[in-house]
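1. Kindly return the folded structure for what I paste below:
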Amino acid sequence: MKIKTYITLFIISLSAVSCQKYLDVEPQASVPDDQTIFDRASSQSALNGVYSSLASGGYYSTTFQSIGYLSGDNIQWTGSQSQVQELINHNVSTGNATISGAWVAIYQTINRANNLIAKVPEVQDAAFTETERNRILGEAYFIRGLAYFDLARTWGGAPIVTKPTVLASDNIGLGRRPATEVYAQALNDLNTAEPLLTETTDRFKATRKTVWALKARFYLYQKDWAKAEEYATKVISDTKNYTLVRPYSAFFANDARGTQESVFEIFYSATELNSHRNQWQPQTNGGTRQWAPNDAFVALVNKADSGGNRSVLVVKDNQNRWYGNLYYRNPATDPSFVIRIAELYLIRAEARAHRGSAADLDGARADLDAVRDRAGLAATTSTTQGAILLSIEQERRIEFALEPHRWFDLVRTGRAQAVLKIADPSKLLLPVPQEQIQIDPSLLPNNPGY
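-> The predicted model follows:
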């Protein structure tokens, strides 16, 4: 069923038999509140639905993640679909199916969170404790904050919707808010989530520590170096629960999941598979190998003085072709890694390097070297601010090569045009999908250049 609205209607319906079943309803229909979120059990089931949407193929399973690395310089496309090559060539059309799929999936996630945020405070159930109610709300706010952060860094301006979508026409005419306001909405959601959540450790659900980690990333993008360092340090300091596991492969190899490396990863199972795996694995392993490491990245990751033990990210198939091996499980239950502790070290390193004092540069090198040491590399030889920042950029390129960081890293640092040879700066934001504009002309004007 094709749902024809940019804020896709996602009314969560619970069957009379089980609170675990979620149904998409017709865009023109509505479901009474007392049939959706009405007690403790249905509130938890609705939260499960928010996580399921975050884990969907359009969002953190495949489509959105692919934007982060196909648009970078580590991955090549071996298939024939021109819409994927558009990302690699940095010439994305408004009709591109990848960007359309990601846009719709993110707004589906937002709408599920909106339903929860609107209805859970009104639930009357003696078994529903205030602590549990706060936890459910806090997790929904966190996921909505992540969704708005992802919208802002991908498209810039976007519609801000904070109430449940009941009718297909509910959000027509809202228009796009500037990127600054979309980022502000993301931060507001994280600020709201933080006191509602407890300072516990859960690698598959949002906690206060997960909020801190995403805040560190948020402030890095905002170039607020002091706050980026502050929030990264909050997580790094919890050495009992978070550490750079050794060797590098230990956080994903041998069916590992939920290791001390992970701050937040998405869980998949035999009944909810991560479709990412099939894009990377070769045909002999039941995949398509349509996404493959390019020659430049293969050379980098296999060099002893740059890749170190991260060379396990690439493997050769029976035709002597390299393929990415972060996602390899059969069935495809590989986690999607949203935030790892390695990122927090490199966020703090970058923030310290930008602050620039002698003590800050020493601290930046120490954080950078922590990640390098885990990879089996010698300490960095960079000493100046500029050299340290370039070394951090290189480290992030290899460390997160098969995760959705490279494109966004180059754009936020102002390095994308030089590194990726992009002549037109308008290509640093993706276009609003044309099919959404046809539904709602208030989304115009599109981003410059489209």
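
2. from here on, contacts and neighbour counts on C-alpha atoms
-> Will do.

3. could you measure the residue lying closest to residue 306 once chain neighbours are set aside against residue 2, distance?
-> The spatial neighbour of residue 306 that comes closest, neighbours along the chain excluded (Cα to Cα, 6 or more residues apart in numbering), is residue 300 at 6.1 Å. Counting by Cα to Cα, to the nearest Å, the gap between residue 300 and residue 2 amounts to 43 Å.

4. So between the two, which is more surrounded?
-> Neighbour count, other Cα atoms under 10 Å: between residue 300 and residue 2, residue 300 has more, with 19 against 7.

5. that's a helix at that one, yeah?
-> Yes. Assessed by DSSP: H, G, I helix; E, B strand; the rest coil, residue 300 belongs to a helix.

6. So it sits against residue 309, correct?
-> No. Between residue 300 and residue 309 no contact is recorded; they are 11.7 Å apart, counting by Cα atoms under 8 Å.

7. and for stretch 418-436, what are the contacting residues?
-> By Cα atoms under 8 Å, 6 or more residues apart in numbering, the surrounding residues in contact with stretch 418-436 are 5-6, 72-73, 90-96, 99-100, 103, 153-156, 410-411, 416-417, 443, 446-450.

8. Give me the buried subset of these.
-> Of the members of the contacts of stretch 418-436, the ones counted as buried by neighbours, 16 or more other Cα atoms under 10 Å, are 5-6, 72-73, 90-94, 96, 99-100, 103, 153-156, 410-411, 416, 443, 446-447, 450.

9. From residue 275, how far out is the residue nearest to residue 281 when sequence neighbours are not counted?
-> In space, and not counting its chain neighbours, residue 281 is closest to residue 287: 4.6 Å by Cα to Cα, 6+ apart. Applying Cα to Cα, one obtains 10 Å for the distance of residue 287 from residue 275.

10. Between those two, which has more neighbouring residues?
-> Set residue 287 next to residue 275 and count neighbours by other Cα under 10 Å: residue 275 wins out with 21 against 15.

11. Show the contacting residues for that one.
-> Neighbour list for residue 275: 57, 61-62, 332 [criterion: Cα under 8 Å, 6+ apart].

12. Out of those, the closest to residue 343 would be?
-> For the contacts of residue 275, the closest approach to residue 343 (Cα to Cα) belongs to residue 61, at 19.5 Å.

13. To compare against the first, here's the next sequence to fold:
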Amino acid sequence: MLKKHIYKATLVLLVLVSSACNTWLDLKPENGIVGDEFWKTKEQVNSAVVGIYASMLSPGFAEKLFLWGELRADMLMANTGIFSSELEVMNGNIVDTNPISDWRAFYRTINQCNTVIERAPGALAEDQTFTQAQLNAYLGEAYAIRGLMYFYLARSFGDVPLKLTATISDEQTIALPKSSQAQVLNQVAKDLLKAEELATSNYGNNSFNKGRITKYAINAMQADVYLWKEKYDSAIIATDKVINSGQFGLVQGVGNPLWYQQLYAQGTSSEVVFALQFNAQRTNPFYPMFSTSTGRRFLAATRVLEDVFPPDPVDVLNADIRAAASVKVSTSEVWKYLGFNISDGRSQDQSTAPWIFYRYADILLMKAEALVAQNNGRGVEALELIYRVRQRANALPGTDNKDIDANSMNDMIDFILEERAREFAFEGKRWFDVLRNAKRNSYARQDLLNQMVINSASPERQQSILSKYKDQNSHYWPIYQYELTTNKSLEQNPFYKGR
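-> All right, here's what the predicted structure looks like:
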């Protein structure tokens, strides 16, 4: 218990001292871990690694994770409190002055990872109680989180600067051009392989096992990256490492009144593979997004209750349990981040719901997608995984496709995407899920993106957005104007040049 409190106190301290920086290429780590005098003990290395996690709890970071994954998708509807920058994106008007495209929080975290990777090994000779195994575990965390940050950047922006060295002095001036998306994803895969080699499988503490990087968190990231890279054999191997570990399982849903609390409110259940754990000192940003008391910015789109979670036409009491966990029927409010349980809501100072990067349901559905995308007759195996997730949630017959051809890749991908929409509603995955499947085989499924526009855009804006989406470069964010001004080596993403 004391160890847990020390960890939380250190995390809070590092969070509070961060955030005074403006540029990402010439900054020292905000917590001051820059000089040789710091890297003397294993405790200092631990503090630096905890600082990496603290940077991900900083204001605006988790909000970007949500907005990049949901704002351009088809699960949200604008409410009266919406910011103009968010409304412009939902209306298909994305420009390089929109602060949602500001990536500095991600590069700030990357720089902290780079600093640990470069400086932590020096402490091994200084502290005789510091072991190689301990150092390896810390480095594994840094490599993994650096990979995760670049994975988000590559999926969101396409080509981005790839910086693998620490900026530790104000005298350093670095102006990097963009690397291609393929180069960045290759580096992500390389970082994750290195992280897997070094990281621990078990901290001996459940909170740490869920809130810090383990080998299994790295395997989950690898599966996601390999799906994006269309390396399906590798994705299956990565998911099987998590499945075969025996450490994870679906939280029982049907007949379990504590299902919501265990999975969404606590974030430390057997289903969670890796999550950001917020607390009273550092709350998450979602209460202001979804609560009426702060000028609610978003509601669940109408289609969520009509198409994603349609009612049972025969028995009104029969429902997919994920529907009530995701949205309030009477108000259309997004509930996953507002509730302690299905009925009782949080106050703003209790807004501590975790941000779950990966959970076991994701592992099962990523494996199903990889099996189908191999297109080699393993659709029946994929269906078994899909139905395992559906049965946990009491998915209704109206969302089933009992006549599906398991050997039809298109039909199976459609079914998987529909199930992922139900399972991960408002968890920051929808845009990436659809784009990943649309772009497979040289955009063989552009229709998936088009349908998402039809689902979400107002009729008068649909043709404009559909026309833009014909250009594959429009599927990525523009480089924020501030970065173009401060780094003359950067070029704007092609779609946004001259706009």
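
14. close enough to count as contact, the residue nearest to residue 281 of structure 1 and residue 279?
-> Yes. Using Cα under 8 Å as the test, residue 287 of structure 1 is close enough to residue 279 to be in contact (6.1 Å).

15. so what corresponds to the residue nearest to residue 306 of structure 1 in structure 2?
-> For residue 300 of structure 1, the aligned position in structure 2 is residue 307, judged by TM-score structural alignment.

16. same question, residue 351 of structure 1
-> Under the alignment by TM-score structural alignment, residue 351 of structure 1 pairs with residue 370 in structure 2.

17. Identify the residue nearest its match in space, chain neighbours excluded?
-> With Cα to Cα, 6+ apart as the measure, residue 232 is the residue that lies nearest to residue 370 of structure 2, at 5.0 Å, once sequence neighbours are left out.

18. Tell me who's in contact with the aligned residue in structure 1 for the one you found.
-> Matched across to structure 1, residue 232 of structure 2 falls on residue 225, judged by TM-score structural alignment. Taking Cα under 8 Å, 6+ apart as the contact definition, residue 225 of structure 1 lies against 219, 351-352, 354-355.

19. rerun that using 10 Å as the cut-off
-> Taking Cα atoms under 10 Å, 6 or more residues apart in numbering as the criterion, residue 225 of structure 1 is in contact with 216, 219, 347-355.

20. I'd like to know which of the residues you listed is nearest to residue 323 of structure 1.
-> When these are compared against residue 323 of structure 1 (criterion: Cα to Cα), the nearest one is residue 347, at 28.2 Å.

21. Surely that closest one touches residue 235?
-> No. Counting by Cα atoms under 10 Å, no contact exists between residue 347 of structure 1 and residue 235, whose distance comes to 11.5 Å.

22. list residues touching both of those two?
-> 213, 216, 341.

23. Tabulate those (TSV), appending neighbour count.
-> Conversion of those to TSV gives the following (neighbours: other Cα atoms under 10 Å):
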residue	neighbour count
213	26
216	29
341	22
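
24. Just the closest of the residues you listed to residue 257 of structure 1, please.
-> Nearest to residue 257 of structure 1 among these: residue 341, at 14.1 Å, using Cα to Cα.

25. Translate the closest one into the numbering of structure 2.
-> Applying TM-score structural alignment, one finds that residue 341 of structure 1 aligns to residue 360 in structure 2.

26. close enough to count as contact, residue 116 of structure 1 and residue 12?
-> Yes. The pair residue 116 of structure 1 and residue 12 qualifies as a contact (Cα under 10 Å) at a distance of 9.4 Å.

27. Mutual contacts of these two, please.
-> Shared contacts of residue 116 of structure 1 and residue 12, counting by Cα under 10 Å, 6+ apart, come down to 36-37, 46, 49-50.

28. neighbour-wise, which of these leads?
-> The most crowded member of those, judged by other Cα under 10 Å, is residue 46 (28 neighbours).

29. burial measure for the closest residue to residue 328 of structure 1 other than its chain neighbours, as a count.
-> Residue nearest to residue 328 of structure 1 in three dimensions, not counting chain neighbours: residue 277, with 5.8 Å by Cα to Cα, 6+ apart. Using other Cα under 10 Å, residue 277 of structure 1 has 27 other residues around it.

30. Near residue 381 of structure 1, how many other residues are there?
-> Close neighbours of residue 381 of structure 1, defined as other Cα under 10 Å, add up to 11.

31. Against residue 302 of structure 1, how distant is it?
-> Between residue 381 of structure 1 and residue 302 of structure 1 the distance is 20 Å, computed by Cα to Cα.

32. quick check, nearest of the contacts of residue 275 of structure 1 to residue 136 of structure 1?
-> Once Cα to Cα is applied, the member of those that ends up nearest residue 136 of structure 1 is residue 61, at 22.6 Å.

33. show me the contacts for that closest one.
-> Residue 61 of structure 1 makes contact with 53-55, 266, 268, 273-277, 334-337, according to Cα under 10 Å, 6+ apart.
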